[in-house]
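Asker: Sequence below, structure please.
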Amino acid sequence: MFQEYDVIVVGAGHAGCEAAAAAATMGSSVLLITMNMHTIAQMSCNPAMGGVAKGQIVREIDALGGQSGIVSDKTMIQFRMLNLSKGPAMWSPRCQSDRVRFAEEWRSILENNPNVDFWQDTAKNIIVEDGKACGVVTSLGIEIRSKAVVLTNGTFLNGLIHIGEKNFGGGRTGEKSATGLTEQLVTLGFEAGRMKTGTPPRVDGRSLDYSKMEEQPGDENPAKFSYTDTKPLAKQRSCWITYTNQEVHDVLKTGFEKSPMFSGRIKGLGPRYCPSVEDKINRFADKDRHQIFVEPEGWDTVEVYVNGFSTSLPEDVQYAALRKIPGFENAKMFRPGYAIEYDYFPPTQLKSTLETHLVKNLFFAGQINGTTGYEEAACQGLMAGINAHRNVNDLDPFVLKRSEAYIGVLIDDLINKGTEEPYRMFTSRAEYRTLLRQDNADLRLTEKGYEIGLASDERVEAVRTKKRETEEIIAKLNATKLTPDEINPALEAIGTAQIREKIAVAQLLRRPQISINQLLESSPVVNELLSEYGHDSVQQAEINLKYDSYIEKEMLLVEKMNKLENLAIIENFNYDGVTSLSFEGREKLKRTRPSTIGQASRISGVSPSDISVLMLYIGR
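Answerer: Prediction:
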């Protein structure tokens, strides 16, 4: 009935979709197994993509040739660039998405890839022969063979949903959980754990009084995620902000004794940076209110997502508390919020390719690795799909360094440090964040995506054009000088020091008070100079000029670190034979099996002296 596939992807969430699309685009035959063909790329939680650090990840996925940025652009209903008051390293794109259209667009992309087949079923077991993943067995008892398997099970592995004192099996509301896989993987020697996440109630937007809320419109000139020719938004829908109050908190507290979190019925740890509303009022008892973001779920629906009100309290308590929020006095609830517990596998059991140490050609991506967030899942799926394809074609692994991408930071953190709570990406996790900006993801990564057969000819040509134009603009700005008469009136209006002699435009632009847009508006010379160039190239040149000293310092740090990254450790290195290693260091190194000295230096429990010993030993 089934051919042998190059890659089987289990699960069609954000990780599974990117994995299937990447492997198939690169030439592998792919089977995507999902419980429900109608929930491919379902946005299970909030209908949004991007945000602080997450937006950088979406840009990186797009730069490599992935699809999340394109899907986001085609289905967004609002766009905002966050942190514009800070430096470019902090700028983060974010959009509100149309939940239904997002899933439809993803399904269309996959269905239009001739290398992707689909099967609606549940994978019960992995076929393992001679230490290699060779396919799956489904709940119908069907054996489907493949050369590699990518597991992207999300919250479905032994998923348990909690609402107050009620709990029932499920991967998300209305869908059953997946059983069998965890138990098999444990018998194979894998370590498993439990985590939890939650989601807020959904309400009827027609029942809300927006006059009591603060409007949060999109950007006046909205940008987009993809570096391709997707179109920016011509119209947008607003979001809204309101707040909880003491009355809301008092109502919520009446349900605490029935809370699965406080009663101990939930064992798994939840996301630290996205706590439930009951957790917030318990942990931050000194705060008399908490922000609530009121987010529409699409163009053609009245359903609203109540961001900031994630909860697993009894539904009657949720409803009563909601109606105490300003603007929600007459709210009608579509469905209650809930918490979900699920199995995950500590990611220290993975290689930097996301292939498992224990079973060759078996890859894990997404929440199965202990992460939270669509963007974190999608980038793992992309990397797992790439490396599954490369494995079955006997090609070298594709790994991104911490200095090359937030994706590299995320995977490096996971495999070396592990995580005991849902891992979420932040700009603070990246030590080279001045280099890893959202504006330059294409310059950093598209050539790499092109070399592995994922990014298209059109993408790489666009990047080469942008790079050439950026260099031309910088050269012109350095060569062109403005006289005091030409620019002083504008400098006075801006509130920065006037000049007494001719000065290069580039030198003026290095002043923190001056932007390229201000120079374009106030100087006909600059306007004519840059008239032939596109916005992206001009912005890139401005950022490179303003932050060249910071960028140079980080590049020097990268060069130093790369010396350690280039010191390879053979795959079956005998750590027991190095008696000078500390006991803890030896155990951690044996468990993680780092591929380089640089990676070994970032493993929790491996000391600097252990690294010195290893370097001496490898030197011999």
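
Asker: switch to C-alpha atoms for all contacts and neighbour counts from now on
Answerer: Fine.

Asker: Quick check: closest non-adjacent residue to residue 24.
Answerer: residue 115 (5.2 Å; Cα to Cα, 6 or more residues apart in numbering).

Asker: Looks like that neighbour contacts residue 27 (just checking).
Answerer: Yes - under the criterion of Cα atoms under 8 Å, residue 115 lies in contact with residue 27, with a separation of 7.2 Å.

Asker: which of the two has more neighbours?
Answerer: Per other Cα atoms under 10 Å, whichever of residue 115 and residue 27 has more neighbours is residue 115, with 19 against 16.

Asker: and the more buried one, what is it in contact with?
Answerer: Applying Cα atoms under 8 Å, 6 or more residues apart in numbering, one finds that residue 115 lies in contact with 24, 25, 27, 28, 29, 30.

Asker: any idea how far the residue lying closest to residue 25 once chain neighbours are set aside is from residue 441?
Answerer: Nearest residue to residue 25 in three dimensions, chain neighbours excluded: residue 454, at 6.3 Å (Cα to Cα, 6+ apart). Going from residue 454 to residue 441 by Cα to Cα, to the nearest Å gives 15 Å.

Asker: likewise residue 34?
Answerer: Counting by Cα to Cα, the gap from residue 34 to residue 441 is 31 Å.

Asker: residues in contact with residue 514?
Answerer: So residue 514 contacts 494, 508 (Cα under 8 Å, 6+ apart).

Asker: another one to check against the first:
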Amino acid sequence: MDFKYDVIVIGAGHAGCEAAVAAANLGSKTCLITMDMNKIAQISCNPAVGGIAKGQIVREIDALGGQMGLVTDQTAIQFRILNRSKGPAMWSPRAQCDREKFIWAWREKLDHTPNLHIWQDTVRELLVENGEVVGLITLWGVTFHAKCVIMTAGTFLNGLMHIGRNQLPGGRMAEPASYHLTESIARHGITYGRMKTGTPARVDKRSVNFDLMENQAGEIDFHKFSFMNNKVRQLKQLDCWTCYTTEESHQVLRSGLADSPMYNGQITSIGPRYCPSVETKIVTFPDKNQHQLFLEPEGETTNELYLNGFSSSLPMDIQIAALKKIPAFKDLVLYRPGYAIEYDYFDPTQLTHTLESKIIKNLFFAGQMNGTTGYEEAGGQGLVAGVNAHINCHGGQPFTLARDEAYIGVLIDDLVIKGVDEPYRMFTSRAEYRILLRMDDADVRLTERAYQLGLATRERYDLLKTKQEAVEQIIAFAQNYSMKPDLINGALEQIGTTPLRQGCKLIEILNRPQVTFDNITKHIPAFQELLAKATSATPGREEEVLEAAEILLKYQGYIDRERMIAEKLARLESIKIRGKFNYSSLQSLSIEARQKLTQIDPETIAQASRIPGVSPSDINVLLVLCGR
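Answerer: Below is the predicted model:
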């Protein structure tokens, strides 16, 4: 059999699903190939979406017309905003989801996407002619021809699972690994390596003593992931719980280290620094006698719970014995133990910022195959790869995102310029412009671009413009409305801030840390009238509009300063250097700079400046050679 498509996506995880929907919605005839149609968009580890910086990525995916935010809102069983004690640049949404409902919500999205077909099979070999991908062959001997291929195989390439000294081939528990494909890619000169990740035990809720744990409830307010979702939570909202390991449990864990794949030489690949196994914690921090654990629901009705913080590949009996030394888990029953998994990844410095291979034309890579970890990082990459695969098929300018434009832009730039030496996880600290990349303004930053591409609908575009107009009206009111002391002093004293001695503009009061729209404007009848009028075209979004206006009023100085810095540095992004120099012959550059510049071949001076090992003096040499 022989099939023909514009775009073929290999792997139906979070990167693959976003890539396939993006390419198909733009008009490319697309096929998504997956080993199991019942495990599409599986939230393989914790069934949670978002978190610090990751939540911002989901908001960006949504603003660009992606699906992750909508699916998360539809299947959330707990929602929280993290980092509320900090400024809005650090606020990050996170949702615990129903694992099974998440899969089927995604499957419904795929089934109802025009131009998109699904094929259940395993890809065995890429077809490459004259340095350009032209298709693939599956394990069942089916040939697919395509103008572009997107690789999103996650942890399945030569996947190997570990529990103690036991090893089992697989990409996830009870799911087979994918063989031959890595070698099929590598024979064309694309380099790869091995990484490791892991997952904790799954716990039976009926065996837990919750009286010995601390409850962690979710939040019920207007916040959500998708701008297009204007509904309350659709599923029953559930609690999470926290407790701590004990010194007795640590003693049991230490007794099993000789059989730990992490410490007996069985696993040699690199694991995630920021999501360490519990055995890594007790070895790295021997002076700590406890580590926090989070017990989180896997679904709306199931008894299965996820034990966050206890990722492990220790022998099964050691894991169980250690957990039973924790008071709340004295009578613990498991569904399955934790395990580690090793898998192949490909060096992302071999990609351009469109995520296309520099070596094989029209071949794209996205997700964990690029050395990242996390559903959100994968989804962001998948969307960018899907858009650019469509562009390669039908024409248009490459679609890339700058570091001051999106966390997705920071992610991809870090991958292709700096590469990875461990599984890459996004944090707010990786973004130098995080005041510009807030969760509340993702749509303002990106919807215009998505609309021009054809990913964002006219409905979404018009709704955003209406919201922006409402925000501008509120800001103008605050800047111009004069407050009288007798009207507001009682409220100011009630919230613990100094009363007015004379009249002032509302914006001056709002700039006080204790003052918010919520606790002050109910005393201003004129404001209530304005708010009702300004949001009449966006019913149900009053709180969302107020939050956006308040952030812009309170933080405008910081936002303006960061924008100015970004614009100055953007000048270096305009200085193109790819193809201009034979770096190995430039003796005025350091040896390391010559090697790194030759390997990565940056597009601009700004990209060159972010390569580890390329010093400011090396950049000055390049600027001089460019005539600057």
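
Asker: Once they're superposed, tell me the TM-score.
Answerer: With the length set by TM-score structural alignment, normalised by the length of the first structure, the two chains reach a TM-score of 0.98; 620 aligned residues with a Cα RMSD of 1.4 Å.

Asker: re earlier: if you look at the contacts of residue 115 of the first structure, which of them are in helices?
Answerer: Residues of the contacts of residue 115 of the first structure located in helices (DSSP state H): 24, 25.

Asker: can I get the contacts of residue 115 of the first structure in TSV with distance to residue 284 of the first structure?
Answerer: Output for those, formatted as TSV (distance: Cα to Cα, whole Å):
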residue	distance to residue 284 of the first structure
24	48
25	48
27	52
28	51
29	51
30	48
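
Asker: which among the contacts of residue 115 of the first structure gets closest to residue 484 of the first structure?
Answerer: residue 25 (55.8 Å; Cα to Cα).

Asker: Give the equivalent position in the second structure for the closest one.
Answerer: Residue 25 of the first structure maps onto residue 25 of the second structure when the alignment is built from TM-score structural alignment.

Asker: residues contacting its match?
Answerer: 113, 114, 115, 455.

Asker: The same query, at a cut-off of 7 Å, please.
Answerer: Taking Cα atoms under 7 Å, 6 or more residues apart in numbering, we find residue 25 of the second structure in contact with 113, 114, 455.

Asker: Which of those are still contacts in the first structure?
Answerer: Retained in the first structure (both residues aligned by TM-score structural alignment, their matches' Cα atoms under 7 Å) from these: residue 455.

Asker: For PyMOL, what selects the buried ones among the contacts of residue 25 of the second structure?
Answerer: Buried members of those, defined by 16 or more other Cα atoms under 10 Å, are picked up in PyMOL with:
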select buried, resi 455
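
Asker: From the chain's centroid, how far away is stretch 502-520 of the second structure?
Answerer: What separates the centre of stretch 502-520 of the second structure from the centre of its chain is 35 Å, taken as Cα atoms, centre = their mean, to the nearest Å.

Asker: show me where the stretch 351-500 of the first structure has helices.
Answerer: 374-392, 406-417, 441-451, 457-479, 484-494 (DSSP state H, counting those that start in this stretch).

Asker: Report the next helix or strand after the last one in sequence order.
Answerer: With elements assigned by DSSP states H and E, the helix or strand that comes after helix 484-494 of the first structure is strand 503-504.

Asker: Which secondary structure elements does that next one sit against?
Answerer: The helices and strands touching strand 503-504 of the first structure, judged by 3 or more Cα pairs under 7 Å, 6 or more residues apart in numbering; DSSP states H and E, are helix 457-479, strand 481-482.

Asker: Please repeat the previous calculation with a cut-off of 6 Å.
Answerer: strand 481-482 (3 or more Cα pairs under 6 Å, 6 or more residues apart in numbering; DSSP states H and E).

Asker: So which bit of the second structure is the strand it packs on matched to?
Answerer: Against the second structure, strand 481-482 of the first structure falls on residues 482-483 (TM-score structural alignment).

Asker: with the first structure superposed, average distance for the matching stretch?
Answerer: Taking mean Cα distance after the TM-score superposition for the first structure, the mean distance separating stretch 482-483 of the second structure from the aligned residues in the first structure is 1.0 Å.

Asker: Count residues in the vicinity of residue 324 of the first structure, would you?
Answerer: Neighbour tally, residue 324 of the first structure, other Cα under 10 Å: 20.

Asker: dump the residue contacts of it.
Answerer: Residue 324 of the first structure is in contact with residue 248, counting by Cα atoms under 6 Å, 6 or more residues apart in numbering.

Asker: That one and residue 250 of the first structure, how far apart?
Answerer: Counting by Cα to Cα - residue 324 of the first structure and residue 250 of the first structure are separated by 10 Å.

Asker: For the helix or strand hosting residue 134 of the second structure, give me the average deviation versus the first structure.
Answerer: Assigned by DSSP H and E, residue 134 of the second structure belongs to strand 132-138. When the first structure is overlaid, strand 132-138 of the second structure sits 0.9 Å from its aligned residues on average, using mean Cα distance after the TM-score superposition for the first structure.
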